[in-house]
Structures are given as structure tokens and as C-alpha cells.
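Chemist: Sequence first, predicted coordinates after that:
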Amino acid sequence: MVQAAKAPIEAGSLVLTYMDRTGRIAVDQLADGFGMSKTQLAETAGLARETLYRVERSRAQRTQGRLREMLEIISRVSDWAGGKEQAMAWYRAQPLPAFGGRTAEALVKDGKAAAVRDYLDHMAVGGFA
């Protein structure tokens, strides 16, 4: 399987906020930061519940990638959404017309985070939904 290159992390990104010294997303801090249990966080990211309770699985590349994608999207909308909590609510509940009314959460769970990022980039430069 060919791995896509990771995009550089923008300054002020939520990814940096929740990254530990090893460069991994710190699951406990992330869950606490959004007032969620690890079970709720796993569900939001489209991961199995046990994944975030087992250290070796929470550090796996797939898990870390999914959490990073979720945080990148939430970070991109947090300014205009009114903060990270509102951005999380948008991520979980706002239907996106360009994707048949699916939410960013549903799209990330289906492996379409890049499409959501492209959509947000398009909207940021004045594009239409």
C-alpha cells in the first residue's frame, strides 16, 4: 500500500495542541480537551471502542492518522465556528451539501478526509457549496 505524504502541520493547529513529545496525538488529553470519554472519541473518529483504551493500538499509524485527520478538519473550521467545541459540533452534525448531506464525521470515517479538506479550502477562497 502506498502511503500519502503527510501535509505539514499549520501553526496554531489543534494537531499541535494535542501532540505529545513523540509526535503522536495524546489520546487522553484529546478526549479531555473535548469533554469526551475515549469511547465517544473513538466513535467520533470512526474507530473501534477498544482502540483508544489499548496503548499499542492507540499509537498505531492508522489510529493516529484518523485522529490527525479529524483534528485537522476541526482546526480549519474552529475560527469561523466560534471555537473548538463549536467546530466539533459542526464536524459531527452539519450536513455538507456538496457531499449529499453527509457530515464531515461520516466522510472521515469513510476515508474521505482529503475531500473534506479540499472542500474547506474551496470554501475558504469564496467557492460555493
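Modeler: Alright, I've got the coordinates.

Chemist: CA only for contacts and neighbour counts going forward, please
Modeler: Will do.

Chemist: can you pull the contacts of the most centrally placed residue in the chain?
Modeler: Centroid-nearest residue in the chain, with C-alpha atoms, centre = their mean: Met70, separated by 0.5 Å. Contacts for Met70 (C-alpha atoms under 8 Å, 6 or more residues apart in numbering) come out as 45, 105, 108, 113.

Chemist: Second structure follows, compare the two:
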Amino acid sequence: MMSPDAFAAEFGMRLSDLARYAKVDQATIFQNPDNPCLKAFLSDCALVMDKIQTMSGRSRAEAVSLFLHEPFPCFRGRTPFDLVLQGRVASVMDYLESVESGFVG
């Protein structure tokens, strides 16, 4: 799994933002990078990101942009990142798998 520093750099965010998104104190990133909440957030993002990159066939940087900024119409314009923040990883993965199989409904 990607380190918190590497994640923040790749996603263009400050460590303070990463801490807020993962619902941990900023000190946790440095003192306890194996914190379960932090690891779960990083893992959820990685899962969705990997699927987006695989499906899109785009570069990692382009996939990051899609993850952060490309709204899903069926989720009222929320981005995959928005949905991960809401704890809706399963919904995102189901949607992506539906698109990948050729069915969107």
C-alpha cells in the first residue's frame, strides 16, 4: 500500500487534508501510519483508483484526475472521491463493474 506521504503527493493534497479525509489527527500520519482508519481510507482510494485506471487505460496521473474530478451522473454529479469520502466504496465499485460489463442502469 502507498505511504501517506506518497498518496498526498500523487493526489496533490496536503497531509492535513489527508488526515481530515481519513478522519485522523494529522500527527497520526507521522506517529502511527498503520492506524486502521488511515489504512482503510488509503486502501479504499487505491481500490477505486486501480479499477478506474484499469478500465480507462489511461496514465496514473489521468486516472487520479478522473478519480478526483469526474462526476458520475447516476450519483447526482458526485465524483468517485466524493463517494469514497461518504463510505460508498461498494457503490462505486458496483457502478464501475457495471460500466465495464457494458451495462449501466
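Modeler: Noted; the coordinates are in hand. Bear in mind that the values here come from a model prediction, so they are computed numbers and not experimental data.

Chemist: still on that earlier bit, which residue in structure 2 lines up with the residue nearest to the centre of structure 1?
Modeler: With TM-score structural alignment as the matching criterion, the partner of Met70 of structure 1 in structure 2 is Cys45.

Chemist: Regarding the aligned partner of Ala22 of structure 2 in structure 1, what is its secondary structure?
Modeler: The alignment partner of Ala22 of structure 2 in structure 1, by TM-score structural alignment, is Leu47. At Leu47 of structure 1 the chain is in coil, as set by DSSP: H, G, I helix; E, B strand; the rest coil.

Chemist: okay, now the residue lying closest to Leu47 of structure 1 once chain neighbours are set aside: neighbour count?
Modeler: Excluding its sequence neighbours, the residue lying closest to Leu47 of structure 1 (C-alpha to C-alpha, 6 or more residues apart in numbering) is Thr63, at 7.4 Å. For Thr63 of structure 1, the tally of surrounding residues (other C-alpha atoms under 10 Å) stands at 20.

Chemist: and whichever strand or helix holds Thr63 of structure 1, which residues are buried?
Modeler: Assigning secondary structure by DSSP states H and E places Thr63 of structure 1 in helix 61-81. In terms of neighbour count (16 or more other C-alpha atoms under 10 Å), helix 61-81 of structure 1 has its buried residues at 63-78, 81.
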